[in-house]
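A.B. asks: predicted model follows, preceded by the sequence.
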Amino acid sequence: MTIAYRAATVITDVLADTAVHDAVVLIEADRIAWVGPADRAPISAHVETVDLGDRVLLPGLMDAHVHLAFDASGDPVESMLARDEPARLESMRRSARQLVESGVTFARDLGSPRGLSARIRDEIRDGTTPGPRLMVAGRPLTRPSGHCWFMGNEVDGPGRARDAVREELDAGADLIKVMVTGGRMTAGTDPLRFEIPETTLAAIVDEAHHHGVTVAAHALSTAGVRAAVTARVDTIEHGTFISPQGGDGFDTALVRELADAGIAVCPTLGVVGAHAHPIPLEIRGGWIAGLHAAGVPILAGTDSGIPRHPHVGGVVDGLKGLLAAGLSTRQALAAATEAGMRAAGLPMAGAVKPGYLADVIAVDEDPRSDVEALLEPPVVIAAGRIVKDTTGEAGA
């Protein structure tokens, strides 16, 4: 079935800042078939037309770092562990719906109990659960009693690490997550040091790449980022340059190495809750600005699910974090659309172009002027399916 969506403005490419006014987008199944001026649209008699009026149609957004198994409560770990598996799955379905209804049409779930995120991904693909396209990491690989051990796959050497990679892939993972440093949500771990030995980390990356999948590395310190870069992971999560003394450890030589290796960074920087981080927003923003200036690909992501990081509307807070770091609105939006999606491993997405995935949203104002226009989008179309329509038009 082909549907023609007409809108006052269609932003076709965020990074190039191209748009078509009084435009039509033709969607066939889960792909964009045509986009252009309404008076040239190849609309035949059997094509349904939906008029979105004065609204702006643009690519759906990416959140490159989410945890569907966490509910953003004061203690999401305790909440998750208190649920049995059916209750965990139901909570994850609710989180997936919240994400997609917030305009997130692609997300990477970077840590959940064994096999659960893959089940949610498959339900979304089948159309039985509303949600964004998902790439899932399954259980994060961590040292014994390391960060997120309570839902992780513990490794204690290169051989065990290779086995763990294969176990997660067998359970349906699309990529591998490794906890290079400790984390603030797991007692007894050290966020300032890398906790996976060099040989073990190298084995994880080698085994994952052998199977054709990428590695996302949790790294909360300069030492952790350096270890991840040395191992040639594919993305670095959080990527905070905290020194061994707990201060500013930004390393320009390391950043150049990051850029030369083409390793992307997902800063997970938001404005809400930034005061709770040990490093001030101004310093963290300066790190992101330095990464961006050096040519390091930046992925928009929020760490949604942890405390103060809700799945509802968190993507806009993440964009505000990038703006606070000095990125322009266009650059921040690009990190959440085509440029970010490509760096995260999803090609032919994040733009409104023929052949691209039919993941689009409609909003009342142009977000290139104010990203808050992205809050509560009235229309969300994911994989060519209408998953949200508060206008009464898109579902007509």
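C.D. replies: Received it, and whenever you're ready, just let me know what you need.
A.B. asks: switch to C-alpha atoms for all contacts and neighbour counts from now on
C.D. replies: Noted.
A.B. asks: quick one: contacts for residue 303?
C.D. replies: If you count contacts by CA atoms under 8 Å, 6 or more residues apart in numbering, residue 303 has them with 65, 66, 67, 268, 309.
A.B. asks: any chance of those in a markdown table, plus secondary structure and neighbour count?
C.D. replies: Formatted as a markdown table, those follow (DSSP: H, G, I helix; E, B strand; the rest coil; neighbours: other CA atoms under 10 Å):
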| residue | secondary structure | neighbour count |
| --- | --- | --- |
| 65 | strand | 25 |
| 66 | strand | 27 |
| 67 | coil | 24 |
| 268 | coil | 26 |
| 309 | coil | 24 |
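A.B. asks: now the two most distant members of those residues.
C.D. replies: Taking CA to CA, the two most distant members of the contacts of residue 303 are 67 and 268; they sit 12.3 Å apart.
A.B. asks: helix, strand, or coil at the residue nearest in space to the middle of the chain?
C.D. replies: Nearest residue to the geometric centre of the chain (CA atoms, centre = their mean): residue 64, 1.3 Å. Three-state call for residue 64 (DSSP: H, G, I helix; E, B strand; the rest coil): strand.
A.B. asks: I'd say it and residue 304 touch.
C.D. replies: No: between residue 64 and residue 304 there is no contact under CA atoms under 8 Å: 9.8 Å.
A.B. asks: and the residue nearest to residue 64 when sequence neighbours are not counted, how far from residue 156?
C.D. replies: In space, and not counting its chain neighbours, residue 64 is closest to residue 301: 4.5 Å by CA to CA, 6 or more residues apart in numbering. Applying CA to CA, to the nearest Å, the value for residue 301 to residue 156 is 30 Å.
A.B. asks: who has more neighbours, those two?
C.D. replies: residue 301 (32 against 13; other CA atoms under 10 Å).
A.B. asks: name the SS class of that one, please.
C.D. replies: Following three-state DSSP, the label given to residue 301 is coil.
A.B. asks: contact partners for it?
C.D. replies: Taking CA under 8 Å, 6+ apart, one finds 62, 63, 64, 65, 66, 266, 267, 268, 269, 315, 318, 336 in contact with residue 301.
A.B. asks: presented hereafter is structure B, for comparison with structure A:
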Amino acid sequence: MPSSLLIRNAVFIDVEAGVARPGEPIAIRKGCFEAPVASRYDNEIDLAGLFVCPGLIDAHVHLFLDGGAAPLETFLAADETARMRVAAANAALAIESGITTVRDCGGPGDLVFRFARAIERGEIAGPRILAAGSPLTRPAGHCHFFGIEVATPADAARAVELQARHGAAFVKLIASGGGLTPGTSPAEADLPAEIMREAVRAARANGLQVAVHCHATESIRRAIEAGADTIEHASFTSPDGSPGFDPETAASIRDRGIVVSPTAISGVRIARTIRETGSRNGRDHNAVARLEARREHIARFRDAGVTLIAGSDCGVARTAFDSLADELGEFVRAGMSCADALRAATCDAARCLKQESIGQIRVGFAADLIVLRGNPLIDMIYLRSPLMVIRNGVILCDRRAPAERTTLEGLVL
């Protein structure tokens, strides 16, 4: 089977430098990028007029939620087989959308790890999965339906050890309520600080990062104090449920080197649904304002010097696995350059997640790339519907005209 490929005449997007480099050849051998050499390649393709960019990283997804109108109800009604089908469909859509790595921020741990292993064995086509498995939440807390409920620091330590043994790439803590889960409130910081500290300690002992779901402002402060690596959503919700923004807390996030994934696009879409239908979590009376504030927080975090990475929160209501380009569009609308936004889904995300061999088209890195019709440094719209997607040197999606792709059908590089 062919094991090498040379791409000629494409415009190469150097995401680190934020520039487009016309005509530089890109060589792939045995799943990695290499320096082009004079020796013959098994296949050579001419991509004149097209752009080649690193595969995208979605830093916040839920593979086992379907992204439809009622993801919780669908999940609870499904058996194991149906849940695996949902994950497979989500993984396929992610690949078709140019997403070659996802960070799964919570699901049914046994199924998540089994699904990730099936992808790595090549049994299912999909993105690389960095999985937390089951998130740690308080008893009956947000995401308890696929989480591990912890009531004491000892519970948290045991849960972290369990996830680590099963292959977790990081630990996910639920530090506040959430709109998805009845009986919880995003305004409440409901995971005690001592439990969070012990979970972080246990994660560090196992070499794992910690991501913390935070809507309530107090939950953000607890995550900072506990030593979180990333804060998810960071909604700055007040006790009365109204949104705000605390510059001092944002400065603490920056000074501690903590990274934020604001998940703006899911907030915008859920808010739109609430406006249209009038449905909402009964304890989340300021849901629309809180959700829409996420897009405003992007600019405030940027101005505060906080590092942002792109996560769509896909799987939650109205947020399918093709949503990352729209999340990056929110970054640009908030004032970020296209280059900075693209870095948030490539090289910056890779560094922040300690995945040092992805996120760039660079010698020795995993051969993850997407082929685009236009320059994403000019407009994020070109990230939608890539012509070709390669992950680890395997062509997983090819939308080019049949005459252009016949020599590459089924190619594994």
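C.D. replies: Looks like it came in fine. From a predicted model like this one, the values you see are computed outputs, not experimental measurements.
A.B. asks: TM between them?
C.D. replies: For this chain pair, the superposition-based TM-score is 0.94 by TM-score structural alignment, normalised by the length of structure 1; 388 aligned residues with a CA RMSD of 1.6 Å.
A.B. asks: show me what the residue nearest to residue 64 of structure 1 aligns to in structure 2.
C.D. replies: Counting by TM-score structural alignment, residue 301 of structure 1 corresponds to residue 311 in structure 2.
A.B. asks: any idea how far residue 68 of structure 1 is from residue 313 of structure 1?
C.D. replies: 14 Å.
A.B. asks: ok, now residue 335 of structure 1?
C.D. replies: Distance from residue 335 of structure 1 to residue 313 of structure 1, by CA to CA: 17 Å.
A.B. asks: among the two, which residue is more densely surrounded?
C.D. replies: More crowded of residue 335 of structure 1 and residue 313, by other CA under 10 Å: residue 335, with 30 against 22.
A.B. asks: tell me which residue of structure 2 lines up with the more buried one.
C.D. replies: Under TM-score structural alignment, residue 335 of structure 1 pairs with residue 344 in structure 2.
A.B. asks: likewise residue 257 of structure 1?
C.D. replies: Checking TM-score structural alignment: residue 257 of structure 1 goes with residue 252.
A.B. asks: could you report the separation of the aligned residue in structure 2 for residue 357 of structure 1 from residue 225 of structure 2?
C.D. replies: By TM-score structural alignment, residue 357 of structure 1 lines up with residue 366 in structure 2. Residue 366 of structure 2 sits 35 Å away from residue 225 of structure 2, going by CA to CA.
A.B. asks: just want to know which of the two has more residues nearby.
C.D. replies: residue 366 (26 against 15).
A.B. asks: I figured the more buried one hits residue 392, correct?
C.D. replies: Yes: when contacts are counted by CA under 8 Å, residue 366 of structure 2 is listed as touching residue 392 (5.3 Å).
A.B. asks: show me where the stretch 101-250 of structure 1 has its helices.
C.D. replies: Counting by DSSP state H, counting those that start in this stretch, the segments of the stretch 101-250 of structure 1 that form helices are 116-126, 158-170, 198-210, 222-231.
A.B. asks: winner for burial among those helices?
C.D. replies: helix 222-231 (a mean of 24; mean count of other CA atoms under 10 Å).
A.B. asks: equivalent range in structure 2 for that one?
C.D. replies: Going by TM-score structural alignment: helix 222-231 of structure 1 matches residues 217-226.
A.B. asks: ok, average deviation of the matching stretch from structure 1?
C.D. replies: Between stretch 217-226 of structure 2 and the aligned residues of structure 1, the post-superposition mean distance stands at 0.9 Å (mean CA distance after the TM-score superposition for structure 1).
A.B. asks: which residues touch that stretch?
C.D. replies: 175-176, 187-191, 193, 196-197, 200, 212, 214, 231, 234-238, 249, 252-253, 256, 258.
A.B. asks: let's see that with 6 Å instead.
C.D. replies: 175, 189, 193, 196, 197, 214, 236, 237 (CA atoms under 6 Å, 6 or more residues apart in numbering).
A.B. asks: going by distance to residue 94 of structure 2, which of those wins?
C.D. replies: Nearest to residue 94 of structure 2 among the contacts of stretch 217-226 of structure 2 is residue 214, at 25.1 Å by CA to CA.
A.B. asks: the closest one is in contact with residue 237, isn't it?
C.D. replies: No: when contacts are counted by CA atoms under 6 Å, residue 214 of structure 2 is not listed as touching residue 237 (8.9 Å).
A.B. asks: neighbours of residue 391 of structure 1, how many?
C.D. replies: Residues within reach of residue 391 of structure 1, counting by other CA under 10 Å, total 11.
A.B. asks: which stretch of helix or strand covers it?
C.D. replies: Using DSSP states H and E, residue 391 of structure 1 is not contained in any helix or strand.
A.B. asks: what's residue 300 of structure 2 aligned with over in structure 1?
C.D. replies: That one, residue 300 of structure 2, aligns with residue 290 by TM-score structural alignment.
A.B. asks: which SSE is that match in?
C.D. replies: Residue 290 of structure 1 belongs to helix 281-293, assigned by DSSP H and E.
A.B. asks: what about that helix, how far off from structure 2?
C.D. replies: Overall, helix 281-293 of structure 1 averages 3.1 Å from its counterpart (mean CA distance after the TM-score superposition for structure 1).
A.B. asks: the following helix or strand past that helix vs helix 281-293, what angle?
C.D. replies: Going down the chain from helix 281-293 of structure 1, the next helix or strand is helix 314-324, by DSSP H and E. Helix 314-324 of structure 1 and helix 281-293 are oriented at 80 degrees to each other (axes from the mean of the first three to the mean of the last three CA atoms, to 10 degrees).
A.B. asks: understood, closing this out.
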